[in-house]
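1. the sequence and its predicted three-dimensional model are supplied below.
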Amino acid sequence: MTESLSTVLTDLHAKARAALDPVHYDYFAGGAGDEAVLAANEAAFRRLALRPRVLRGNDDRELGVELPGGRASMPVLIAPTAFHKLAHPDGELATARAAAAAGTILVSGVASTTAIARVTAVDPDAAVWFQLYPLADEDVTAGLVRQAEDAGCAALVVTADSPVFGRHRRDRAHGFHDLPPGLAAENMRGRDIAMAPLSWSHVDRLRESTTLPVWLKGILHPADAELAVEHGMAGVIVSNHGGRQLDLVPASIDALPAIVSAVDGRVPVLLDGGVRSGGDVAKAIALGATAVGIGRPVLWGLAADGAAGVTAVLEALRDEFDHVLTLCGGRSPADLTPDMVVRTCG
């Protein structure tokens, strides 16, 4: 058995912090406002306990999950995060190699420092999804969709919680507003990236423009989850942007049950924000998520040791989740159910 994820993450986080420019470390580590939601995402998981089942003969386990847009060998995806070359010279290529080796899905961000076609070329058989924002100029959005399709992406992930960018005190204190010379958001070269408050009609037109499954990310209100289903989304992602947008929202795991209830099995529900252990994965799955996304742990692995560091995070997470699943009496993620989650004090 590998080391616990907490041990792996503690080591990689320390190495990453030592390796990174302090300005760039704060960019990755920081959140919006007073960073209350940033802290709440992890704290909310700690308030939940698991109530195992026993004597269920679970020697033969299968961790994989099928999703619109591909199969993952475990219920863990790599969530979209920006500017991987700030963390390591190999950037998104290293992340893609680790994701492919682990047999999981990489959601590559529109603000990638490597063009999406180069990311998908790392392993043409691996599932890569493309995250984008619905921009004010719909022709620009359409161009990004074509770019993702041409690159062979298996799904689109539309981030809906960013009509304006969050206010990050750490970035303002450092005066960090632009990438250093030599780096760029490669998918956006030569494009107008103006953002504006948009509507469901923009999402409708984007969905109608492609045959790829479209996921909607940044859902916290059950009414929006209902609307996402009505507007033909392939799935929804419960997310507060890792605490980087509005510093007044609930932790992702606290928002999850109401979203699952609203969707009522019609589309899969994913979650990101605060997942730091195999136990966290199990808690989210038990509360109705089909899979979870991880962001900052991947960045710490990348900054510490490139593709090998990301692989270390993914494999420790796989091992830990499998261990928790076994102790909970499960053969597959579907065996984790809401009655197995107990809220504790604190």
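-> Thanks, I have the structure now.
2. can we go C-alpha only for contacts and neighbour counts from here?
-> Noted.
3. in this structure, which residue is most central in space?
-> Ala79 (2.3 Å; CA atoms, centre = their mean).
4. so what's the closest residue to Val260 other than its chain neighbours up against?
-> Leaving aside its sequence neighbours, Val260 sits nearest to Gly288 (CA to CA, 6 or more residues apart in numbering; 5.9 Å). Gly288 makes contact with Leu256, Pro257, Val260, Val269, Thr337, Pro338, according to CA atoms under 8 Å, 6 or more residues apart in numbering.
5. tabulate those residues (CSV), appending distance to Arg56, neighbour count and secondary structure.
-> Listed next are these as CSV, based on distance: CA to CA, whole Å; neighbours: other CA atoms under 10 Å; DSSP: H, G, I helix; E, B strand; the rest coil:
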residue, distance to Arg56, neighbour count, secondary structure
Leu256, 27, 25, helix
Pro257, 26, 19, helix
Val260, 26, 24, helix
Val269, 27, 28, strand
Thr337, 14, 18, coil
Pro338, 18, 16, helix
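6. which one of these sits closest to Thr114?
-> Of all these, Thr114 sits closest to Val269, with 28.1 Å by CA to CA.
7. isn't that closest one right up against Gly293?
-> No: using CA atoms under 8 Å, Val269 is not in contact with Gly293, being 11.1 Å away.
8. check contacts around Glu42.
-> Gly273, Gly274, Val275, Arg276.
9. what's the neighbour count on the closest residue to the first one other than its chain neighbours?
-> Distance criterion CA to CA, 6+ apart; nearest residue to Gly273, sequence neighbours excluded, is Gly242 at 4.9 Å. Residues near Gly242, counting by other CA atoms under 10 Å, number 25.
10. from Gly103, how far out is Gly242?
-> The gap separating Gly242 from Gly103 is 24 Å, by CA to CA, to the nearest Å.
11. ok, second structure coming up, stack it against the first:
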Amino acid sequence: MSALVDAQRAAARELLDPAALAYYESGAGSEITRREARAAWSHYRLRPRVLTDVADVDLSLELFGARLRTPLLVAPTAFHRLAHAEGELATARGATASGSLMVVSTRSSTPLEVVAEACGGPWWFQVYATRDPAVHRALALRARDAGATALVLTGDTPYVGRKPRSDGPGVPGIEQMIAVNTAQHLAPGAAADAVDQTPAVTVAMIDELATLTGLPVLVKGVLRGDEAARCVAAGAAGVVVSTHGGRQLDRVVPSAYALPDVVAAVGERVPVLVDGGICSGLDALTALALGARAVLLGRPVLWALAAGGADGVRELLDTLGDDLEHVMALAGAPRLADLTPDLVTAGGGATAWGHGASDPGH
């Protein structure tokens, strides 16, 4: 783990309200998936190239028409105002300053149009299928009109996973934060759960959102190659390999082990992204070499936000970017395109899921 990630997490633990900290850190069930996420990346081993010119290492890439300076992106996470007074605005400014891209959550605690202004560059919007479809349709259209260049449909949340560590008394203010972006779309007298995720969602929603907004739709929460192929066949423009931070179904395969299967299934047809336990340049290099086009950071961004606001987020992304540049040079891969599967081999337990213990904060 990056020393900076460790330091920012320690600072966040001192600064955050205990209920907010439990909300951010908790995982579903016995939290096995959450604990395994980080260690899974370290079970792979690298096969570096030698005598390769790495005097100039370039992290830049293009995703859905956006030119980015880094493949380290900000994953959608909820309620940033629990971490910092400026909430998503600070996160957006930090991401933009580093040349990254923020995926703004449906559960943003700041109006999405205001976050869009703070981004000052490309951004995506994360969508849940809500029980009242008018809510998610209105949010998707608002995101498009505010400048979002892609939608990320979360596919692993028909119900919210049970998290014993944080399923007690709720965090004060969360209901008001949910209402920031959703309340205006509720019909008079609508049930309180109209903004909750619906268990009736199917792959048909991919085309629904794409047709409604004209934006590319990625599906997040994919852990199987056959499911990735099914999403692509239904119109997905990309998939995100993710365990939802270990917050949904416990004991699922870590993202690090699911990634190769998903990449093999969709080939070059669409970009594959990944999140889950990525806390260093070596983690990111491993993910990119296994076929991910970019990686997303969830909890580390929240720790950075709590510890230092926009500057903390920028420092996190810049530091991990510098770390990625360094290890790419050592691996003999000066461009992202040079990060190919032959650089990575299973080893140190990579085929033994669950062996080893990760830092429980990631």
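-> In hand now; what should we look at? What you see is a predicted model; the values in this text were computed from it and never measured.
12. ok, back up a step: give the contact list for the aligned partner of the residue nearest to Gly273 of the first structure in the second structure.
-> Matched across to the second structure, Gly242 of the first structure falls on Gly245, judged by TM-score structural alignment. Taking CA under 8 Å, 6+ apart as the criterion, Gly245 of the second structure is in contact with Gly27, Thr33, Arg34, Gly276, Gly277, Gly298, His362.
13. please report which of the residues you listed has the highest neighbour count.
-> Highest count within these by other CA under 10 Å belongs to Gly277, 34 neighbours.
14. just give me the match in the second structure for the residue nearest to Val260 of the first structure.
-> Aligned partner of Gly288 of the first structure by TM-score structural alignment: Gly291.
15. try Ala308 of the first structure
-> Using TM-score structural alignment, Ala308 of the first structure pairs with Asp311 in the second structure.
16. thought that match was touching Gly94?
-> Yes: if you go by CA under 8 Å, Asp311 of the second structure and Gly94 touch, sitting 6.0 Å apart.
17. what about the two, which has more around it?
-> Taking neighbours as other CA under 10 Å, Asp311 of the second structure and Gly94 compare with Gly94 leading, 30 against 19.
18. element containing the more buried one, please.
-> Assigned by DSSP states H and E, Gly94 of the second structure belongs to helix 87-97.
19. where does Val270 of the second structure land in three-state SS?
-> coil (DSSP: H, G, I helix; E, B strand; the rest coil).
20. try Ala310 of the second structure
-> Applying three-state DSSP: Ala310 of the second structure is helix.
21. count of neighbours near it?
-> With other CA under 10 Å as criterion, Ala310 of the second structure counts 25.
22. list the contacts for it?
-> Leu89, Ala90, Thr91, Ala92, Arg93, Gly94, Ala95.
23. distance of the second one from Leu305 of the second structure?
-> Read it as Ala90 of the second structure. 7 Å.
24. and Ala134 of the second structure, what pairs with it in the first structure?
-> Going residue by residue (TM-score structural alignment), Ala134 of the second structure aligns to Asp139.
25. ok so its match is a strand residue?
-> No: checked against three-state DSSP, Asp139 of the first structure lies outside a strand; its state is helix.
26. residues contacting Ala95 of the second structure?
-> Ala95 of the second structure neighbours (CA under 8 Å, 6+ apart): Leu73, Val74, Leu101, Met102, Cys119, Ala310, Val313, Arg314, Leu317.
27. map it across to the first structure for me.
-> Per TM-score structural alignment, Ala95 of the second structure is aligned with Ala99.
28. next: Thr157 of the second structure.
-> So Thr157 of the second structure corresponds to Ser162, using TM-score structural alignment.
29. ok, now Ala146 of the second structure?
-> Ala146 of the second structure maps onto Ala151 in the first structure, by TM-score structural alignment.
30. distance check, that match against Pro124 of the first structure.
-> Taking CA to CA, one finds Ala151 of the first structure at 9 Å from Pro124 of the first structure.
31. more crowded one of the two?
-> Using other CA under 10 Å as the criterion, Ala151 of the first structure and Pro124 rank with Ala151 on top: 19 against 13.
32. not including adjacent chain positions, what is the nearest residue to the more buried one?
-> Ala117 (4.6 Å).
33. how many other residues sit next to the one you found?
-> Using other CA under 10 Å: Ala117 of the first structure sits among 16 other residues.
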